[in-house]
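**Q** One predicted model, sequence on top.
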Amino acid sequence: MEMTCIGTQQQSAATARRTRDNLLQQMEEHLRAFLSAEHELWAAVNERAVGAVDALSELVAAGGKRIRPAFCIAGYLAAGGEAHDGAVVAAAAALEMLHASALIHDDIIDASSHRRGLPTVHTRHSALHRHHRWQGESRRFGEGVALLVGDLALVYSEQLMAPVPAAAGAVWHRLRSELMIGQYMDMSAAAEFNVDPQLSRWIALAKSGHYTIHRPLALGAGAAGRPDLAPAFERYGEAVGEAFQLRDDLLDAFGDSAATGKPAGLDFSQHKMTLLLGWAMQRDPRIHHMITTPGHTPEEVRRRLLDTGVPDDVEKHIAALVDQGSTAIAGAPIAPVWREELTTMAERVAYRTS
């Protein structure tokens, strides 16, 4: 009897994952069809008009982890949503399009040259401008194009949300404004570059904890008509989202750019006041000088960070946050299979290598 029960649970978990993955695949197809239709629409207006759509399509087609759509769909299914409801596919697609907008703008802010293994939108268009020897300044042209492409993605994200029940609207609006405010605070903290772990943690929650995990889960639950799950998803999402951001900090400092698809050490060059750097500078103020004074290589900063012992402490904190998230979801009024799956998803994002 016990073996039969275990087998049934495993089968149920496999079925849940297949359902989620099938909806994720539907989202991919929805995005492709949407962008293809936009290409056709603007190609009929003018052959040059498709440039912005194609730049966006290239970024979306390059892949990515699709973390936000995955959590949105998981929240929807955990809330008892129907597997054949197109509303959650639309919500997931809107989240991924919003993320594309954020990435394009973030790459301008960070002066990043690559994203998902490809030249960033502003880098590619600056190079195009130089190649053709067009009028004006190449850098301004590339950044201007990227701003517009990012804005276009923001507009498209709203269009994609249209079929989603109005009950999810409040979460969607808060998610978007929170992302923008978090980005602004991130820029301000980088400019000031003062050690303030409390501010760094708030930025991490706004830009990652809420935006990446908590709000997508709540959006999915809202689409399924279960706003009562919001408190449990908030506790889980904040903990797992902070773990996600701390892993991001470690990958930026010590990761392989070939695996992450973007340059390493951007947090150093852009003076990002991450939790990792904030904690390290509390222990060794010389790190602040090394980052803000020319002549120090990223490798020197990495060695100094390791000497503080902070990376090891961050790993311990990540493990504690995963446990915290798992505890939060353990008491949620959802099917046991989704408690198990959300625990697995927490471990996957917290211990990823790219």
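**A** Happy to help now that I have it. Residues are numbered from 1 along each chain as shown.
**Q** CA only for contacts and neighbour counts going forward, please
**A** OK.
**Q** okay, which residue is most central for the protein?
**A** Closest to where the C-alpha atoms of the chain average out (CA atoms, centre = their mean) is T212, at 5.2 Å.
**Q** take the one below as the second:
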Amino acid sequence: MPAAVEGVLRQYLAERAAQADGVSGRFAEEVAELVARFALGGGKRLRPRFLWCGWRAGGPGAAEERAVLRVGAALELLQVCALVHDDLMDAAPLRRAKPSVHVEFAARHRARGLRGAAEEFGAGAALLTGDLALVWAEDLWHEAGLKAAARRRAGALWRAMRTEMVAGQYLDLHGQAAGDFDPPQALRIAHLKAGLYTVQRPLGLGAAIAEDGRVRQPELRRAGRRAGVAFQLRDDLLDVFGDGSATGKPTGADVRQGKPTYLMAVALQQARAGRRRTAERVLTRALGDRALGESGLERVRAVLVELGARAVVEQHIADLAAEALAAVDAAGLTESAARELTGLIRSVACPPAVTWAPGGARG
């Protein structure tokens, strides 16, 4: 299925690049081509895979398959927009082990000796690149070829998902600026920023397109919500304790940016409740320190383990994954559809296999 979505993406992006070339050769070569390269240059295709599982759960018809694949491709273009803008807001240098879009544009500016500040040019060009991906995602949604009834059912979810995605990003940005490390709010952001957008809404979109009355939609939504939040909490753990060569991003980026993750919110709550002043100082000094080195990050890791914050998050991920799998069992899916969805949830929502001990051993 991921390969099929990639085939749809490749064809669609070639068509749009040709149209862009008719507008401006430079625009086509430098912006449209970059959207295509980003969309086709990696990623797990999680959103199309959950869309597919939702569609399979709802008793699909073979005639709809092409339309569902095109909706999956639209989700991937929406993800391109989200990642390009996210990297810009976070000043992230890397994405998938390559320079982020704003960094690449800034490098082009310097290489060509253009006027003005390279960083400002890179930021503006990245903003437009993400906007183009968003425009093309919306175009592809409308051109997917869904039947009228299916499009009406799924349309409300598509609209809600785009607004929720932006809301989650804004709350994340605001929480970072305000230094708001409240565990319930951190979970709310995880739900909006990733849970809904990555799992629950794509799963619901697929089910809405198929609409089989035998499937119990509340249970399917519950499975998507629990798995989605677990996915984001897992990502937060990997950011601190994972291997940057595997994630394609610098380890500790959330700490250096001062992001109000659930992991950090729990750690600060535990430190303050236990009057662990030294541990609290280690965390508060590290959060938002863009120059934080590996030794400083090692101290943060040690404190997160000593306070029990990592264990709390790992247990919460395990509980959410178990609830998601129980909801799938109760959703009334066919055996094959349930098996496919269960496997996908296990791959994204179970606690990560990461080991760490003082001294830097990670795996």
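**A** Everything's here; your move. Source: prediction; values computed, not measured.
**Q** can I assume the residue nearest to the centre of structure 1 sits in a helix?
**A** Yes. The assignment for T212 of structure 1 by DSSP: H, G, I helix; E, B strand; the rest coil puts it in a helix.
**Q** Tell me how far it lies from G325 of structure 1.
**A** 14 Å (CA to CA, to the nearest Å).
**Q** residue contacts, the residue nearest to the centre of structure 1?
**A** When the contact criterion is CA atoms under 8 Å, 6 or more residues apart in numbering, the partners of T212 of structure 1 are I67, R68, G241.
**Q** and it, what pairs with it in structure 2?
**A** The alignment partner of T212 of structure 1 in structure 2, by TM-score structural alignment, is T198.
**Q** just S200 of structure 1 next, same as before
**A** S200 of structure 1 maps onto A186 in structure 2, by TM-score structural alignment.
**Q** give me the element its match is part of.
**A** Under the criterion of DSSP states H and E, A186 of structure 2 resides in helix 183-190.
**Q** how much does that helix stray from structure 1?
**A** Its match in structure 1 and helix 183-190 of structure 2 itself, once the structures are fitted together, sit a mean 0.6 Å apart by mean CA distance after the TM-score superposition for structure 1.
**Q** Can you give me the buried ones in that helix?
**A** For helix 183-190 of structure 2, the neighbour count (16 or more other CA atoms under 10 Å) marks P183, Q185, A186, L187, R188, I189, A190 as buried.
**Q** just to revisit the earlier point, wait, the match of S200 of structure 1 sits on M264?
**A** No. Using CA atoms under 8 Å, A186 of structure 2 is not in contact with M264, being 9.1 Å away.
**Q** aligned partner of A33 of structure 1 in structure 2?
**A** Under the alignment (TM-score structural alignment), A33 of structure 1 maps onto Q11 of structure 2.
**Q** any idea how far that match lies from L132 of structure 2?
**A** 17 Å.
**Q** which one's the longest helix in structure 1?
**A** Assignment by DSSP state H gives helix 2-43 as the longest helix of structure 1.
**Q** Would you mind pulling up the elements that the next helix or strand after it packs against?
**A** Counting by DSSP H and E, the next helix or strand C-terminal to helix 2-43 of structure 1 is helix 50-61. With contacts taken as 3 or more CA pairs under 8 Å, 6 or more residues apart in numbering; DSSP states H and E, helix 50-61 of structure 1 sits against helix 2-43, helix 86-110, helix 138-160.
**Q** Which positions within helix 50-61 of structure 1 qualify as buried?
**A** V50, A52, V53, D54, A55, L56, S57, L59, V60.
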